[in-house]
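> 3D model of this:
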Amino acid sequence: MGIPVIFLFLYYVACLAAASPNIPAVIVFGDSTVDTGNNNQVGTILRSNFRPYGRDFFGGRPTGRFCNGRLAPDFISQALGLPPLVPAYLDPEYSIEDFAKGVCFASAGTGLDNATSDVLSVIPLWKEVEYFKEYRRRLQRYAGKAEAMRIVGEAVYIISIGTNDFLENYYLLVTGRFLQFTVEEYQDFLIDRAEEFLRAIYWLGARKISFTGLGAIGCVPLERTTNALAGGGCVEQYNKAARGFNVKLQELIGRLCATLPGLRLRYAPVYDGLLHIIANPSSYGIENVDRGCCATGRFEMGYLCDELSPFTCPDASKYVFWDSFHPTEKVNWLMAKTTLETSLAEFI
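Purely as a prediction, here's the structure:
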């Protein structure tokens, strides 16, 4: 991330800190958009704990974040007056003392559909909930029951999930979901899974929740590459699926808030924000919107994105995407800002 964005972010943090109540922790569930390193500890090939991932992170250190630097939850945590990093729950470098101020259960490659996590042998969403239960028990032993319940009840929850269900599952025909469901039926199936998940964490104490809608998934470089015969533009079929899912997600949020006492579940709208960046890159100091910074930026991610490529760009802040699938640190900061100004605004 370039120097101007750092200054803007520090100014933004200062403004929020002056008005924010005491939020004790940021708790994260989801996929690679928010995984801060859990996949380093599981038996999967879907990892990013090597350079050039993390080259713009503190100390240039790869952590397992699928990015050149920090992710949106890291920026959100810092903006709320908490540590500048949200630690991965499975990272042995961190303890319950660290997790009391923020913890990430997310796993790159997972989805709302359990079959999605099987594709690359990552942590399914139900297991993330089990880790949350374990975390609550550890927190009670560390801080006492009353304080632990306060932290769980007053924390803000960041949920970002669903992209892999479509791009690594449904549209790739890996699990047969394409044969089982129409797109609309699969959206409904995923919404049912989202409801089960949200009810589970609600009964475990979660109240202040931001659920990130799907972005313009048809515009990630990998999908543009596969769309080369049509000119390499965004795949509208995939974007339409994302928009339909987002509408149904917002309807679910309304139903749950009407039936679960005390629930403050809010929708984080990233779809339009991402499209605005792609359509108006110069407004953000961005020059490239259709390929990633790492390697050729057209199909590489994970182990295909490594330091041996001579094509990796020198300045990721001029790109929307870091690899063929994931945003740069700069765009993660912009998405964090959107979340703070929308779904998290009432908690600040």
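> C-alpha only now, for contacts and for neighbours.
Noted.
> and after the helix ranked longest in the chain, which helix or strand comes next?
Ordering each helix of the chain by length in residues (DSSP state H) puts helix 236-259 first. Of the helices and strands lying after helix 236-259 in sequence (DSSP states H and E), the nearest is strand 264-268.
> that next one to helix 236-259, inter-axis angle?
Using axes from the mean of the first three to the mean of the last three C-alpha atoms, to 10 degrees, the inter-axis angle of strand 264-268 relative to helix 236-259 is 160 degrees.
> what does the longest helix of the chain contact?
Applying C-alpha atoms under 8 Å, 6 or more residues apart in numbering, the set of residues contacting helix 236-259 from outside is 166, 183-184, 187-188, 191, 195, 213-219, 263-267, 271.
> and those residues, which of them are buried?
Among these, those classed as buried by neighbour count (16 or more other C-alpha atoms under 10 Å) are 166, 183, 187-188, 191, 195, 213-219, 263-267, 271.
> narrow those to those in helices?
183, 187, 188, 191, 195, 271.
> how about this one, so we can line them up?
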Amino acid sequence: MFSRRWHHCPLLLVVHLLISSSTATAGKVPAIIVFGDSTVDAGNNNFIPTVAKSNFPPYGRDFDGGIATGRFSNGRLVTDLLSEAFGLSSSVPAYLDTSYTMDELAAGVSFASGGTGLDDLTAEIPSVISLRQQLEYFMEYKEKLKTAKGESLANEIIAEALYIFSIGTNDFIVNYFVLPIRPAQYAAPEYVTYLIGLADEAIRDLYDLGGRKIVFSGLAPFGCIPSARTLNHDEPGECNEEYNQLARKFNAELQQTLRKLNDDLDGAQLVYSETYGPVASIVANPSEYGFENVEQGCCGTGLIETSVLCGFDQAFTCQDANKYVFFDSVHPSERTYKIVANEILNKALRVFL
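Prediction:
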């Protein structure tokens, strides 16, 4: 069926706002349903043959019970924090984890897969779950939900659920700037437009499947992640401004597309979720947010390690991840995610409160 288609806020205040919002919004959104990449993968990659995994220490060391669930961070992700704020579970389950019941998945589920992208080719590189496949899993989920809850309640959950997309960075850092295929077909700005077309088609597909409340996250300044700084040959250790410029272009075109889709799709509520500004503010002023290190990840040397490489360098992993903006060389720490989640909750998601 598918076509080819921040602001300055102390941590304690962030947590307080999230907890307070949980009481205020409980019941208004029956489920949070997630599509995307490693920023929102709750452990789906644990169950597929790929090297893009994080189900081992030091990942998850600050998660409840110190469990490495397959989340690419030391603790919870933005979607987990938002789920709790909406009065739902404190963490969003991974769809492929069969230890969860349909009753649990009915209140939230993540189809996301670390390493994937909007472009199918991006998912093929590390052999992970493409966005197309994630939407097919959602079709399967809908049928299971009807069996478990009855058609009427299942349809209500699907219609009222909050759908979150967080995807796009890997299309650049895993695909476009690594392999020769897409650069031979598209100049970088043209590739951005190609990706936005795929985002448009994915949203339309989800709408056809019953999704109405849809949030699509913009890209963070991925030119400032530690690995991008390390590999910045022109200015070693500095943010890669070419990458950040593409992130800003992607975000601008995404916002235009969401505005058009709001006009085109009857009954849909499509919202852009800003992440570039909050992360850029933290990167520019880390001490104002209580961070001590923005240039390195907590894991290993902090320069290049992510996924399996983090497991090799545990002896060098930092003692306190709360002092680090990034947990590994690509992914934010839980503390950074808390700041971003607060920003999203109090701005982008206000329409759903």
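> any chance you could compute the TM-score here?
Put the two chains on top of each other and the TM-score (TM-score structural alignment, normalised by the length of structure 1) is 0.96; 344 aligned residues with a C-alpha RMSD of 1.4 Å.
> residues in structure 2 aligned with the longest helix of structure 1?
The aligned range for helix 236-259 of structure 1 in structure 2 is 241-264, by TM-score structural alignment.
> do stretch 79-88 of structure 1 as well
By TM-score structural alignment, stretch 79-88 of structure 1 lines up with residues 85-94 in structure 2.
> skipping adjacent residues, who's closest to residue 279 of structure 2 in space?
With sequence-adjacent residues excluded and distances taken as C-alpha to C-alpha, 6 or more residues apart in numbering, residue 279 of structure 2 is closest to residue 220, at 6.4 Å.
> gap between that neighbour and residue 167 of structure 2?
Applying C-alpha to C-alpha, to the nearest Å, one obtains 10 Å for the distance of residue 220 of structure 2 from residue 167 of structure 2.
> double-check that residue 17 of structure 2 belongs to a helix.
Yes: the assignment for residue 17 of structure 2 is a helix, going by DSSP: H, G, I helix; E, B strand; the rest coil.
> from residue 218 of structure 2, how far out is the nearest residue to it once chain neighbours are set aside?
Closest residue in space to residue 17 of structure 2, ignoring its immediate chain neighbours: residue 342 at 7.2 Å, by C-alpha to C-alpha, 6+ apart. Distance of residue 342 of structure 2 to residue 218 of structure 2, computed by C-alpha to C-alpha: 16 Å.
> now swap in residue 236 of structure 2 and tell me
Residue 236 of structure 2 sits 26 Å away from residue 218 of structure 2, going by C-alpha to C-alpha.
> before we move on, what about residue 211 of structure 2?
Distance from residue 211 of structure 2 to residue 218 of structure 2, by C-alpha to C-alpha: 19 Å.
> how about residue 85 of structure 2?
Note on residue 85 of structure 2: its distance to residue 218 of structure 2, by C-alpha to C-alpha, is 21 Å.
> also residue 191 of structure 2?
For residue 191 of structure 2, the distance to residue 218 of structure 2 - C-alpha to C-alpha - is 16 Å.
> likewise residue 141 of structure 2?
Separation of residue 141 of structure 2 from residue 218 of structure 2 (C-alpha to C-alpha): 26 Å.
> so what corresponds to residue 174 of structure 2 in structure 1?
Aligning on TM-score structural alignment places residue 174 of structure 2 opposite residue 168 in structure 1.
> what's the closest non-adjacent residue to its match?
Of all residues not flanking residue 168 of structure 1 in the chain, residue 116 sits nearest, at 7.0 Å (C-alpha to C-alpha, 6+ apart).
> count of residues packed around the one you found?
Residues near residue 116 of structure 1, counting by other C-alpha atoms under 10 Å, number 27.
> what does it correspond to in structure 2?
Superposed on structure 2 with TM-score structural alignment, residue 116 of structure 1 falls opposite residue 122.
> could you look up the SS state of its match?
Each residue gets one of three states, and residue 122 of structure 2 gets helix by three-state DSSP.
> any idea how far residue 174 of structure 2 is from it?
Note on residue 122 of structure 2: its distance to residue 174 of structure 2, by C-alpha to C-alpha, is 7 Å.
> what is in contact with these two at once?
Counting by C-alpha under 8 Å, 6+ apart, the residues touching both residue 122 of structure 2 and residue 174 are residue 115.
> residue in structure 2 paired with residue 140 of structure 1?
Alignment note (TM-score structural alignment): residue 140 of structure 1 maps to residue 146 of structure 2.
> any idea how far that match is from residue 101 of structure 2?
For residue 146 of structure 2 relative to residue 101 of structure 2 (C-alpha to C-alpha), the value is 14 Å.
> between the two, which one's more packed in?
Between residue 146 of structure 2 and residue 101, counting by other C-alpha under 10 Å, residue 146 is the more crowded of the two (15 against 11).
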